[in-house]
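Novice: sequence-free structure coming up:
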């Protein structure tokens, strides 16, 4: 007679490596759809069942082991598609440390790629024959032809016969995730099999994912949000995953909700800007044709989350069956594998009103009046087997509820450190509080506070603007600029300070929609530009300066207007403020209006 009151362990809890994870799926559900790629974001293209993916992984794994690459680093260079997925699992099957990157476009990307190859001491590049041909024969390949290049599409299925499972356990490094830091000194986060499996469990529990909860993603596969949070997670849960190119989404955002409706997607998401873009680029009559009632987990993360974005999207897509409560904001970083916290399926959506001035002073309090009011979005609770502390970054004293400090994390998702950077790793991954108890902790570099256990992220320590003894979050100033006039593009500006004759002054660099063209007051009436809207520069400057003064009591020293899609961003859409500052100082920004047809 069986016992009652016991909960059967989940199959997923028994996995110790990702190789074991995929092999289990291939044995138990060999003909089930694992991945479906959508050509142009709409048409069904290549696909994998679990049996097919396992065969390709064994073929590539066997080949890599015969090449003597076991235990070494191999760079993965792929455009969007399923080639990357089979190559990644092929590396796991060979106990090769994969280093995901992206084929270079231009000199900046080439420099970063060279820096990653040098830092990781990569022994080879695994890619497609097409990418291999284009990069190695490029005039500006920068010596990349000197490293060994391997094409996975040239690897025969017969190689699977030579494969044998290498030794690996939870402590084995699965891959290096290079963070979006400076081009010259990239840092590769050492992510283990155990890190990944723990993070999968946390995400699965938060969102109630099962084999019957389809996933869709347009996020880059070389970035942790797309790779870990969608692709690898889908194999862990046994959920079918539908994928499209980031470019296909950017070109026609309607493809995202259309695919969610067609394939009855349960879990999908992206950064804040994606929701704004989808509202702007879809029409009411289109939204009425879609049924998004299936989309119960609309993840929002990777950049500051705006409450206005959530409400605007929910209102626009209400005719499609979407509801505000389907949003699940989350917070994470590569150093913690991916997720630190997220709004769970049973948790209410947390949108809080706080005082702007108090938040700048380091604590969350009720607003004094409407002009002092700011809304912040909660990012849920962390998992029960992970600890989050808010710590004063200088004194290392633990902060109380509603007190702003650095977010510190402790748990099995915290990575081993940065590849070949022991000193920086000790500082970031092995931090201790002032009392020296309960460590070590991972220092995230992010600022935030907790309220009733929920984590609210407020900004980055290194990006904080300090003027006249007062703290200011750059994203607040950027939002003020972006909403003061329709010429500015959302999520496309950077606020920072520079030294001018011994004084720190405020600079804002902002992208302008390409449909506008700069003119002076004197030439406005004579403007003959038929395909663009003339804008008087003096008026824009006056509007922006007034908006910043009224909202933040700051003097805007300079507003630099730049061309659309030219501001430095990470692969997940975050503004790279320091890189923008360096381009400002070196006068290398793409100034709006220069070199364009008048």
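Specialist: Cool, got the structure. This structure is a prediction, so every number in the text was calculated from the model and none was measured.
Novice: rest of the way, CA atoms for contacts and neighbours
Specialist: Will do.
Novice: Assumed residue 406 was part of a strand.
Specialist: Yes: counting by DSSP: H, G, I helix; E, B strand; the rest coil, residue 406 is found in a strand.
Novice: want to compare, so here's the second one:
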């Protein structure tokens, strides 16, 4: 189950200048071949005047863009203050993508080769991504760096991704050109830099051969792969099947428009708010993740001003807004237009959704708009969805071993055309309300990891994908309980680490995303360890906090926990997408990197 939990704290310390994107867009405007009206301050409309609405049904991204470009809808890019930086109608996106494609060919890049795209939220990324599609070249979106002092680590990770993808080039936003060039040294990447080096290339006078049905589409690196990057191969057929199934499950129509702050290197941001809306000719307003981190209420302000109907976020995004609502003027918002507030990409926290509803019901938010969902990059993005405008369903599950109960959010029915089995350790499918490992088969399932045969063989067999996630059936719908590798087993009893983490994070001295729970062998037993990113200056305060954490662990899981307090620098280990890495934290603990 893919996640972007934890990215916001890091983004709050991002060294990128706040006005960097605005200056970049102004400079890039002068390089475009589209008409000047692209840069006016009026967003693209929700409705096309004459182009008939199509709910997907295309065989490739270029076929979908060729159709969408006949209308007036498109993407709108906003800054942290809600100011429109620029608009990118699909018609202009296509024109610029075709030009970019011919320049890639003019540079001698061959069909099927890979181009790394540092996926910041700006028009250049979209143009390059679709330009690759038209040129027959495979784009590889990768994250932007997060956090101060992250340069050396980011360059190290980017170099590994270039090597893993055997990429021939790297496109970076202006602020990250130095990073890209440093990472590309000594690799297969012969082009590395900003948009200006690509727009300076000659346009080849050739007939384009786009990536079509049955061919590649892009490669997405799994957010959990920190040591040896795993690139998920996404092909046109799998992507189109997933997009068609997702927008059907969501009931997308000609009246819908979206607002998103999700990162474009993550499947929920890229497919959910770039590729799928384009396939349905919908307009989307985009806010960069770092700008959302600085001014989170701008997310809801855009929805209110633009009368958007669709948005999505992991639980922590809704939680951040709820906290800000304590001091922000909620009464100025009108959220009555929202008919789909998706929740996914991480374990769904029911108390967070309830608090959000309470905080924003005066602003017109209807709790029935919540749509819990489940998915992962290995099936493109979404696999199951709650009912449209059906709100949150909750199931109270009692562990047969411990007798302890907890509430889980139901993640809906599996998308049409896909099959899911929940199996026990012997591989036998389980019935209703029995927790097991999720396996999925269907048209959205990836063909494998890019040039990683052994890793592919471990998760794919006879067309069935081992998701690595645990869950159970509830009246024909999926309930997700966590990752199999993260499950804590003490005295034969299953303990979900997120239960411990959420309980600890509820303490006033601990922030959201500042706790990490796992188990280690301690003689003949498994011991629970909780690493907490909080370190009061006074010894007495630290001792009191450790006592509070131990009590929270006892109440949440019925076990004693070993508590380790650490400082925020270097802090808890996270993946490139900001996800907490329990495996890495456990390794660091075992290596003695944390005090005991």
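Specialist: Structure received. Everything numeric here is computed off the predicted structure, so don't read it as measured data.
Novice: Fetch the TM-score of the aligned pair.
Specialist: The TM-score (TM-score structural alignment, normalised by the length of the second structure) is 0.85; 540 aligned residues with a CA RMSD of 2.5 Å.
Novice: for residue 12 of the first structure, helix, strand, or coil?
Specialist: Per three-state DSSP, residue 12 of the first structure ends up helix.
Novice: show me what contacts the counterpart of residue 360 of the second structure in the first structure?
Specialist: Aligned against the first structure by TM-score structural alignment, residue 360 of the second structure finds its counterpart in residue 317. Contacts here follow CA atoms under 8 Å, 6 or more residues apart in numbering; on that basis residue 317 of the first structure touches 287, 323.
Novice: Residue 258 of the second structure corresponds to which position in the first structure?
Specialist: In the first structure, residue 258 of the second structure lands on residue 215 (TM-score structural alignment).
Novice: my guess is that match contacts residue 267, does it?
Specialist: Yes: contact criterion CA atoms under 8 Å: residue 215 of the first structure and residue 267 qualify, at 4.9 Å.
Novice: and these two? which has more neighbours close in?
Specialist: residue 215 (27 against 24; other CA atoms under 10 Å).
Novice: Tell me the residues of the first structure aligned with the strand ranked longest in the second structure.
Specialist: In terms of residue count, the longest strand belonging to the second structure (DSSP state E) is strand 464-474. For strand 464-474 of the second structure, the aligned range in the first structure is residues 441-451, judged by TM-score structural alignment.
Novice: roughly how far is that stretch from the heart of the chain?
Specialist: 17 Å (CA atoms, centre = their mean, to the nearest Å).
Novice: Same question for stretch 277-285 of the first structure.
Specialist: With CA atoms, centre = their mean as the basis, the mean position of stretch 277-285 of the first structure lies at 23 Å from the chain mean.
Novice: Give me the residues contacting it.
Specialist: The contact list for stretch 277-285 of the first structure, computed with CA under 8 Å, 6+ apart, reads 252, 253, 254, 312, 313, 316.
Novice: quick one: buried residues of that stretch?
Specialist: 277, 278, 279, 282 (16 or more other CA atoms under 10 Å).
Novice: Of those residues, which belong to helices?
Specialist: 277, 278, 279 (DSSP state H).
Novice: which residue in the second structure lines up with the first one?
Specialist: Translated: residue 277 of the first structure. By TM-score structural alignment, residue 277 of the first structure lines up with residue 320.
Novice: hey, where'd the helices end up in the stretch 251-400 of the second structure?
Specialist: Secondary structure of the stretch 251-400 of the second structure (DSSP state H, counting those that start in this stretch): helices located at 267-270, 276-279, 289-294, 297-306, 315-324, 350-360.
Novice: can I get these in a markdown table with distance to residue 369 of the second structure?
Specialist: Converted to a markdown table, the helices of the stretch 251-400 of the second structure look like this (distance: least, CA to CA, whole Å):
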| stretch | distance to residue 369 of the second structure |
| --- | --- |
| helix 267-270 | 18 |
| helix 276-279 | 19 |
| helix 289-294 | 21 |
| helix 297-306 | 14 |
| helix 315-324 | 13 |
| helix 350-360 | 10 |
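Novice: Ok, which of those comes nearest residue 390 of the second structure?
Specialist: helix 350-360 (14.0 Å; CA to CA).
Novice: how close does that closest one sit to the first structure?
Specialist: Compared with the first structure after the fit, helix 350-360 of the second structure shows a mean deviation of 0.5 Å (mean CA distance after the TM-score superposition for the first structure).
Novice: average gap between the longest strand of the second structure and the first structure?
Specialist: Using mean CA distance after the TM-score superposition for the first structure, the mean distance for strand 464-474 of the second structure is 0.6 Å.
Novice: which one's the longest strand in the first structure?
Specialist: strand 488-500.
Novice: So which elements touch the next helix-or-strand element following that one?
Specialist: Using DSSP states H and E, the helix or strand that follows strand 488-500 of the first structure towards the C-terminus is strand 503-512. Contacting strand 503-512 of the first structure under the criterion 3 or more CA pairs under 8 Å, 6 or more residues apart in numbering; DSSP states H and E are the following elements: strand 488-500, strand 556-562.
Novice: rewinding a little: closest to residue 407 of the first structure out of the ones in helices among the buried residues of stretch 277-285 of the first structure?
Specialist: residue 277 (29.7 Å).
Novice: since we're on the alignment partner in the first structure of residue 123 of the second structure, how many residues are nearby?
Specialist: When the first structure is aligned by TM-score structural alignment, residue 123 of the second structure is paired with residue 82. Counted by other CA under 10 Å, the residues lying close to residue 82 of the first structure total 20.
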